[in-house]
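S.K.: Generate coordinates for the sequence data below:
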Amino acid sequence: MPYKVLVVDDSTFFRRRVAEILNQSPDLEVVGDARNGKEAIEAVKRFNPDVVTMDIEMPVMDGISAVKEIMRSNPVPVIMFSSLTYEGAQATLDALDAGAMDFLPKRFEDIARDRKEAVELLQQRVKTLGARKIGMRPYRASSVSSNLGGSTATTFLRQRRESSGTNLRESAAPIKPLTSFRSSGKRYKILVIGTSTGGPVALQTILTKFRGGFPYPILLVQHMPGTFTSAFAERLNNVCEIRVKEAQDGDVLSPGVAYLAPGGRQMLVEGTASRASITITDVHNSELVTYKPSVDLTFSSVARLYGGDVLGIILTGMGADGKEGCKKLKSHGATIWAQDEKSSVVYGMPQAVASENIAEKSIPLSEFAEMIQKEM
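M.R.: You can find the predicted model right below:
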C-alpha cells in the first residue's frame, strides 16, 4: 500500500507540481489537497493521510497554526515547505516546535544539483516520514513553552517510547536504562554532536537541560541551509544556560560554548587540543561530500586533534553521515553514543553507527542530557 499524502499550499500551481512529483513514485499517492490551514485540518480528518506537506504562509490560517491543531487532534507527520530567508528560517523553526518533523525549501533547485535529484529527495523524505506515523497519538498542550523543550514533536517521541507499538527493526543496540548508568570515569576534552532530520528538536531537548558552566566546548553539526543556522543558533542561545553561537572562522574553542556549523559550508578544528580553533571552509565541497555541513568531516578533524578524549553523539537523521567520522573517533579510543530508534524521527544516522557496533550505547532522547553531564 502506498503512503497517502495530503498537499497543502495556497498556490494551485505549487500543489499540482508537488502532487505530480509525489505521484511518480509507486510508494506514494496524493489523496487530497488544501488551500489553507483551516482546509488542511478538515482534510486530515477526511483523508487520514500518512504524511502532510505544508506551506507556512497561507490565507485564513497559516501553516504553523494548522500544524498545532493537527498535532492536537489528528497527529500525522508534517513536512514544511519554507523560503530560504532569515524570516523563513524563524517560521520553520516555529513549525518544528509546533510538531512538524521536517522541512524543505520551496525552490526545489535549492536542495539538489538537478531536477532528478530534487525529485528523488522529496519523494524519499516523504516516504521516510510516512513510516513514522505508527504510534503517534493526540497531544494535549501543556503549560510548558515549546521553546523550553516541551514541543509536540518531543512529546510524541516520549509517547512512542511509552506505548506498546511494534518495533520497526530489531537491529538497534539494547538500551541501558538511565537508572543503571554510571560514569565511566574517562576524561574528555570536547563533546561533538551530529544530526539531521528531527535534529532541531533533539538538540533543543538536550541543550536546554545543560547547566551553566559546562566544562568542555561543544561542536554541533546539523544538516541545515545556510540561512537557517544563524536563526537556529540564536534561538538555542536564547533558551539555554550555556552559550550557543553559529561558528565563525577563527573561533577559539572555549568551555561551555556550543558552536553550530554554518549551513552550506564545512566546520573543521585545527591547532592543538589545548588551543583549538575553528576553520570554516568550502574546500571540501566536492562530488564526494554530500552534506554541507558534513558530520563526517567535522568528526574526522576532531579525531585528528583530540584523539580519544572525545564524547561523540549521533542523533536522529536520514542517511549515514557521521558513520565514517565516528569510526575514526572510535579508532582513537573515543566514546560514541547514538540515539535509540524509538525516540528518533528518522533512525538512519543512529542506525548506521549502532548496527556496526561503533556506538557503545543506544539512548532515548530524554536521557541524553543527564547521561552526558554525568559522564563529562
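S.K.: From here on, just use CA atoms for contacts and neighbour counts.
M.R.: OK.
S.K.: for stretch 197-217, which positions count as buried?
M.R.: 197-210, 214-217 (16 or more other CA atoms under 10 Å).
S.K.: Where do the helices of the chain begin and end?
M.R.: 12-23, 37-47, 63-73, 86-98, 115-130, 152-162, 199-207, 226-239, 295-306, 323-331, 348-354, 368-375 (DSSP state H).
S.K.: Report all helices and strands that the fourth one contacts.
M.R.: Meaning helix 86-98. Here helix 86-98 touches helix 63-73, strand 78-82, helix 152-162, helix 199-207, helix 226-239, going by 3 or more CA pairs under 8 Å, 6 or more residues apart in numbering; DSSP states H and E.
S.K.: residues touching the residue nearest to T298 when sequence neighbours are not counted, list them.
M.R.: The spatial neighbour of T298 that comes closest, neighbours along the chain excluded (CA to CA, 6 or more residues apart in numbering), is L268 at 5.1 Å. Taking CA atoms under 8 Å, 6 or more residues apart in numbering, we find L268 in contact with I278, T279, I280, T281, L297, T298, S301, V302.
S.K.: Mind picking the two most distant members of those?
M.R.: T281 and V302 (15.3 Å; CA to CA).
S.K.: Let's compare: structure for the following, please.
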Amino acid sequence: MAAATKVLVVDDSLTMRALISGALERIPGVEVVGLADGAAEARQMVTALHPHVMTLDVEMPGMSGLEYLAEIMETRPMPVIMFSTRTTAGATDSIEALRLGAMDCFPKPRVAVPAELDAIIAKLGKRLKAARNAEIKNPASAKTVTASSIDWNGRLLVVGGDASSTATLFDLLGTFPANCPPTIIVQHLDPGLVEGMLVKLTEKIAPRVVMATDGMEIEQGTIYFAPPGEHHLVVDAWPAGKLRLLAREPVAGERPSISLLFAAAAKAATTNAVGVLLIDGSEDGGTGLKALNAAGSYAFAKQEGGGYALSRNLVTQPVASNALAASILKMCSK
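M.R.: The predicted model follows:
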C-alpha cells in the first residue's frame, strides 16, 4: 500500500483550518500532519513534518498567502493548493497564485459548515494525488525571452491544460511574439477565474488574447481561450477556419473538452495542426492526442516525472520542459 500523502494546512482562521482539515481527512490516502495559523508557524512545520503538499490561504494577515507562496517557490519548492474567496479581487489573486506556481485554487466555503466542502472533495482528492508527484519549479523567477517574430508556416496550434498549467502557460505564451501562430486553448479553470486569466495574460504577453465566441475567425497573432460554461470549443475548417461553440454533453466529464478540440483540429487541419497537452495522465486530452497522431499532426504530451514527448505518427522524441516553447515555435515556423 502506498504511503499516505502528508498535507500541511495553513490558514489564519481556526474555523477554516478545522473545515479544510476535516474535508482532507475524508479523502482516502491523505493524512493531515499539521495545522498552521500563518507563514511563521508553517515554516517551522515544513521543516519538522516534511509534508508532501501544503494548502494555503490566499488572504492571510501579516505575510499574505501570495507572499509566502512566492517564498516557498524560491526557497523550498513544493506542491501548494490555495484556498481563496471568490470576490473580484480574490479571483485576481487566485490567478496570481497559479502564475506563481500553485497547483490549483479552490473557493473557500461561504458559511462554516462541512457541506460547503462536499462539492470539491472529489476534485481536491485528484489534485492532491497529482500534486505529490508534480514537477515543481519557480516560474516567477524564470527569465522569459520573447521571440521577435516568426515566419509562420500555416500550422494551427491547439493547447490543453488545467489550473496546474497556469504557470506553464504564462511561461510558454510569454515567449510568443506578437505575430504568433493562431492558438486555441482549452484550460480547465473554475469559471470565476477565466476572465482573470485573460486580464493577467494581456498584461504579460505580446500577442492578443481573447475569449472565443461562436463564428469568430481564427487569425495569426491571436490566442483564443475557450469560455467556461455550457459549450465545447472546436474549429470547423483549416485554413480560413472559424471557431464554433457546441452545446453537447461533457466529454470525459469535461466541458469544454480538450480532446474534442484536438480531434476537431486533427480533422480540419490534418498535418497542419500542432497539439500541446500540458497535463499528464489526463482523462481529457489523451483521446485527442491519438486523433492528432492519426492525422499526421505533431503532438507534445507532458510526461510523468517531467518533460514532454513529441510524437508524429509512430515516431517519438523527448523534449525538455525548458525547450518546449522553442520547439513549438519551430514546428509553427517555415
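S.K.: T281 and V302 of structure 1 - which one has more neighbours?
M.R.: In terms of neighbours (other CA atoms under 10 Å), V302 is the more surrounded of T281 of structure 1 and V302; the figures are 27 against 15.
S.K.: show me the contacts for the aligned partner of the more buried one in structure 2.
M.R.: Using TM-score structural alignment, the partner of V302 of structure 1 in structure 2 is A265. Contact partners of A265 of structure 2, counting by CA under 8 Å, 6+ apart, are L156, V158, V234, V235, A273, L292.
S.K.: What number of residues are in the vicinity of the fourth one?
M.R.: Look at V235 of structure 2: counted by other CA under 10 Å, it has 28 neighbours.
S.K.: returning to that earlier point: put together JSON lines for the helices of structure 1, with distance to S274 of structure 1 on each row.
M.R.: Below are the helices of structure 1 laid out as JSON lines (distance: least, CA to CA, whole Å):
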{"stretch": "helix 12-23", "distance to S274 of structure 1": "51"}
{"stretch": "helix 37-47", "distance to S274 of structure 1": "52"}
{"stretch": "helix 63-73", "distance to S274 of structure 1": "45"}
{"stretch": "helix 86-98", "distance to S274 of structure 1": "35"}
{"stretch": "helix 115-130", "distance to S274 of structure 1": "41"}
{"stretch": "helix 152-162", "distance to S274 of structure 1": "36"}
{"stretch": "helix 199-207", "distance to S274 of structure 1": "24"}
{"stretch": "helix 226-239", "distance to S274 of structure 1": "25"}
{"stretch": "helix 295-306", "distance to S274 of structure 1": "9"}
{"stretch": "helix 323-331", "distance to S274 of structure 1": "18"}
{"stretch": "helix 348-354", "distance to S274 of structure 1": "29"}
{"stretch": "helix 368-375", "distance to S274 of structure 1": "21"}
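S.K.: returning to what we had before: of the helices and strands packed on helix 86-98 of structure 1, which is nearest Y306 of structure 1?
M.R.: Using CA to CA, the helices and strands packed on helix 86-98 of structure 1 put helix 199-207 closest to Y306 of structure 1, at 22.3 Å.
S.K.: Against structure 2, what's the mean shift for that closest one, could you check?
M.R.: Taken over the aligned residues, the distance from helix 199-207 of structure 1 to structure 2 averages 1.1 Å (mean CA distance after the TM-score superposition for structure 1).
S.K.: I'd like the contacts of A265 of structure 2 as CSV, with distance to P318 of structure 2 appended.
M.R.: As requested, those are exported to CSV (distance: CA to CA, whole Å):
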residue, distance to P318 of structure 2
L156, 22
V158, 19
V234, 28
V235, 28
A273, 19
L292, 18
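S.K.: What subset of these is buried?
M.R.: In the contacts of A265 of structure 2, the ones that pass as buried (16+ other CA under 10 Å) are L156, V158, V234, V235, A273, L292.
S.K.: sorry, back to before: ok, which of the helices of structure 1 comes nearest W337 of structure 1?
M.R.: So among the helices of structure 1, helix 348-354 is nearest, using CA to CA, at 8.4 Å.
S.K.: what's that closest one packed up against?
M.R.: Contacts defined by 3+ CA pairs under 8 Å, 6+ apart place helix 348-354 of structure 1 against strand 310-314, helix 323-331, strand 335-339.
S.K.: can you do 7 Å?
M.R.: Helix 348-354 of structure 1 sits against strand 335-339, with contacts defined as 3 or more CA pairs under 7 Å, 6 or more residues apart in numbering; DSSP states H and E.
S.K.: orientation of the strand it packs on relative to strand 310-314 in degrees?
M.R.: 20 degrees (axes from the mean of the first three to the mean of the last three CA atoms, to 10 degrees).
S.K.: and the residue nearest to T298 of structure 1, what pairs with it in structure 2?
M.R.: Aligned against structure 2 by TM-score structural alignment, L268 of structure 1 finds its counterpart in L233.
S.K.: and its match, how far is that from L156 of structure 2?
M.R.: 14 Å (CA to CA, to the nearest Å).
S.K.: and A18 of structure 2, what does it touch?
M.R.: The neighbourhood of A18 of structure 2, defined by CA atoms under 7 Å, 6 or more residues apart in numbering, contains no residues.
S.K.: what does it align to in structure 1?
M.R.: So, by TM-score structural alignment, A18 of structure 2 is matched to R16.
S.K.: same check, this time on F106 of structure 2
M.R.: Structural correspondence for F106 of structure 2 with respect to structure 1 (TM-score structural alignment): L104.
S.K.: how many other residues sit next to the aligned residue in structure 2 for V60 of structure 1?
M.R.: Under the alignment (TM-score structural alignment), V60 of structure 1 maps onto G62 of structure 2. G62 of structure 2 has 11 neighbours, counted by other CA under 10 Å.
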